[in-house]
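Q: Everything below, folded, please.
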Amino acid sequence: MAYQATVIPVMIASPGDVNEEREIIRAVIHDWNDINARASRVMLSAVGWDTHASPELGARPQQLINDRILSDCDLLIGVFWTRLGTPTGKAASGTVEEIEAHVASGKPAMLYFSSRPVAPDSIDPAQYANVREAKAKWMQQGLVEGFDDSEELRHKLSKQLSFCLAKNSYLQGIIGTPRDDDAHTRPAPAELSAEAKTLLKAGASQNDGHIWKFSFANGEFLQAGEQTFGEGSNREMARWEAALEELLRAQLVVARGTAGEVFELTHEGWTAADSLS
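A: Predicted structure coming up:
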């Protein structure tokens, strides 16, 4: 069935040596949409210079990208490995110019740096030094993230993308937050994803209505009632964390404490769980 949604363009900013990482970012965005779009009425649209630029004369190449693509984006995800990119005349690289322009406009940027192995002979020392210098500069301006391999990037971005959408004030201003006196804006139980319904029913199977999140050195999982969710792989855990985020946004569960380890069904959550029985 058709539904209306707020579309948030997401700029993927990157130099040319991270093709695999760009595809992972697109896959994470696609997965987020599959799990969350219908219930949240929010759709993410992956945008990048490699997919959305077209031939045009009359201005600096990077300025055309900034004007035609970047300016319409509300969130930027940047990723680096061994190259910073080619100077534009205004910044150390096109990717750097995109990030700086995006942040200067008051919009959020999520930056990731790869530590995966590389053949030493394939590295341009000057480019690699530029990456390290840029990373050090951005670390003074906020939080950046590192990853060792593709699976770690997928796991971290899956979790952190949901956090950013839920917590960033700029994005929340676009998405909007349901009010307690505006219950009709919350997803009805029938609109929840299958995972969110399963997790909600499992939480309601015990009188305390708790959903627990456990973290260990070798992984994480959720527990609700007598069931566990997310064991086995980072991707599986990301799927169930997205379901938990869905329940939080729908105000069917609420976090207890400050550690983000225990969640409890609300009155609306119990009512919704009863309707799913």
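Q: only C-alpha atoms for contact and neighbour calcs from this point on.
A: Fine.
Q: all helices of this protein, in order?
A: Ranges of helices in the chain, per DSSP state H, are 19-40, 49-52, 61-68, 94-104, 125-139, 150-167, 169-175, 194-203, 234-249, 267-276.
Q: Output the ones you listed in a markdown table; the columns should cover mean neighbour count and distance to Gly260.
A: Supplementary listing: the helices of the chain in a markdown table, determined by neighbours: other Cα atoms under 10 Å; distance: least, Cα to Cα, whole Å:
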| stretch | mean neighbour count | distance to Gly260 |
| --- | --- | --- |
| helix 19-40 | 18 | 20 |
| helix 49-52 | 13 | 37 |
| helix 61-68 | 16 | 38 |
| helix 94-104 | 20 | 28 |
| helix 125-139 | 15 | 25 |
| helix 150-167 | 18 | 12 |
| helix 169-175 | 14 | 19 |
| helix 194-203 | 22 | 16 |
| helix 234-249 | 21 | 11 |
| helix 267-276 | 16 | 18 |
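Q: The structure of the following sequence is requested for comparison with the preceding one:
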Amino acid sequence: MPRQTTTYDVLLSCPGDVLDQMDYVREAINTFNETVGLDYNVVLMLRHWSISTYAESGKSGQESLNDQFVKFCDVVIGIFGGRFGSPTDKYQSGTEEEIEMFLNDGKQVFMCFFEGGKFGDVDPSQLTKVRKFKERYKSNKKGVFLPYSEEKDLQSLLIKNLEMWFLRKEKGKNNLSTKKVESEKKDLEGSLCFKTTNLEMVSDNLVLSDLKFPFDLVKIQTDIKEEINKIENIKVGAPLAKVGKFEVPCVVEENDKKAITQYAEQNGISLASDFFSLGNLKTVIFDNLDGSEEEKEKKELIECLAKKVKETEVRKYFVDNLKGVKLLWGVVTNHTHSEGEDVWVTIEIKKKDFSFPKAVFMGISKSLRDVVDQEFLKNTIPNINAPSYSIHGGNLFDVRYPSDEHLVYVLNHFFNYAINEINDIISLNYMIGNIKIGDTIYIPLPIFINENSEDISIGYKITASNIEHCFKGSLKN
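A: Prediction:
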């Protein structure tokens, strides 16, 4: 059925060197429209000179853009990389002019600085202008300042911030119905509270859980050594010099051979010179194996060994890189007299106490991703997917996510809660959706705490789109 919608025009303003990131902006807007937009009957429309302008004479280029569509936009997403752009009649670049127009009109500005580019070939004067503008923009505290170092991160960064901007815009509207006002009066008799849990009981104090790995590396290494000895005890003959016309000699895959060899070197294990020899084992038509039972057994054992070695390397990688980390699970409880809608939780914690593990998960080498399946990650951090929550389609280990080519995308999604740093305070922003009266719901991800931290204190703020009140508090260990 037809429905009425409200359209907001979103201007993309950027110099040409970051224009190739426009697809990430477009995808972020599409995601917003398919999620928050559908719920609120709102549509965000992307505007940019390449799609929103027409030929016109008698005015400067920037003046034409301003009159045709720029000044009618509601939001601007400004992106800078290594170039500042070409000067206009009033400003050092068209992007700067458009941003200043929005700031002067009191409109929303999302200022994004791409910090992961190779700027060696960029005109130094252009790069200097970008840096000066960034410092001026930061010192004047204008708009929202969003740095990012990977191009693909722009999409998820914008999704989070567009959602937060719009939901708080809705919350700030003054056209509340009488029924809603009465509901809010009742709400203030109770509260939305943040508490912590060990997944068994909820506490008003900080409860930290140990990070325990469900495997014994020493035993695994012993098992690997025994399997190496078993393989070496299998005797096969020397390969024949020639094979038949429709036969191909069987050899160990290079990546398997490399994994086993490296493991042996790192653990002081000497491999026999013929360790990888499969004798006269051949592949004939239709991939059938032709050879002795010993040769077939050796091939199968080497393949199993290679898989176990790769899995062990990943396990050791996690153990080495997540030492000294504890988990803090958080929950929100609803003690108000109405359902909380579109609940946002902001956690503030000192930088020295906070550990951000995204780099650990992203550091898994490409060659090992085929052994990092959902079950492995699920068991590596105990209970990490125990809570259910609703944010961008489910949790990290949802079966709909393939564990191979989409691993990086999923990990980015999972760890990319909105994060800001102000002086020595880290601010984490989570959306937990709706929460019914009397219910308790987990925040989407545990907070990773440095194990050696003492006197930890975190502050929290909780807002709901249907409650004109911000609930605040703090927890200490």
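Q: hmm, back to that, for Trp81 of the first structure, find the nearest of the helices of the first structure.
A: With Cα to Cα, the closest approach to Trp81 of the first structure among those belongs to helix 125-139: 7.6 Å.
Q: Go ahead and name everything in contact with that closest one.
A: For helix 125-139 of the first structure, contacts defined as Cα atoms under 8 Å, 6 or more residues apart in numbering pick out Phe80, Trp81, Thr82, Arg83, Leu84, Gly85, Val144.
Q: The second one: what's it in contact with?
A: Put plainly, it is Trp81 of the first structure. Asp17, Val18, Phe113, Ser114, Ser115, Arg116, Val131.
Q: same deal with the first one?
A: Contacts for Phe80 of the first structure were tallied using Cα under 8 Å, 6+ apart; they are Ser14, Pro15, Asp17, Val18, Tyr112, Phe113, Ser114, Val131.
Q: Tell me how many other residues surround the fifth one.
A: Read it as Tyr112 of the first structure. When neighbours are defined as other Cα atoms under 10 Å, Tyr112 of the first structure has 22 of them.
Q: Thought Gly146 was touching it, still the case?
A: Yes: shown here, Tyr112 of the first structure and Gly146 form a contact pair, counting by Cα atoms under 8 Å, at 5.4 Å.
Q: what two of the contacts of helix 125-139 of the first structure are the furthest from one another?
A: Spatial extent of the contacts of helix 125-139 of the first structure (Cα to Cα) is set by the pair Gly85 and Val144 at 18.5 Å.
Q: Name the residue in the two with the higher neighbour count.
A: Neighbours per residue (other Cα under 10 Å) separate Gly85 of the first structure from Val144, with Gly85 holding more: 20 against 16.
Q: ok, now how distant is Ala2 of the first structure from Leu57 of the first structure?
A: Distance, Ala2 of the first structure to Leu57 of the first structure, by Cα to Cα, to the nearest Å: 40 Å.
Q: still on that earlier bit, which of the contacts of Trp81 of the first structure still touch in the second structure?
A: Contacts conserved in the second structure for the contacts of Trp81 of the first structure, counting by both residues aligned by TM-score structural alignment, their matches' Cα atoms under 8 Å: Asp17, Val18, Phe113, Ser114, Ser115, Val131.
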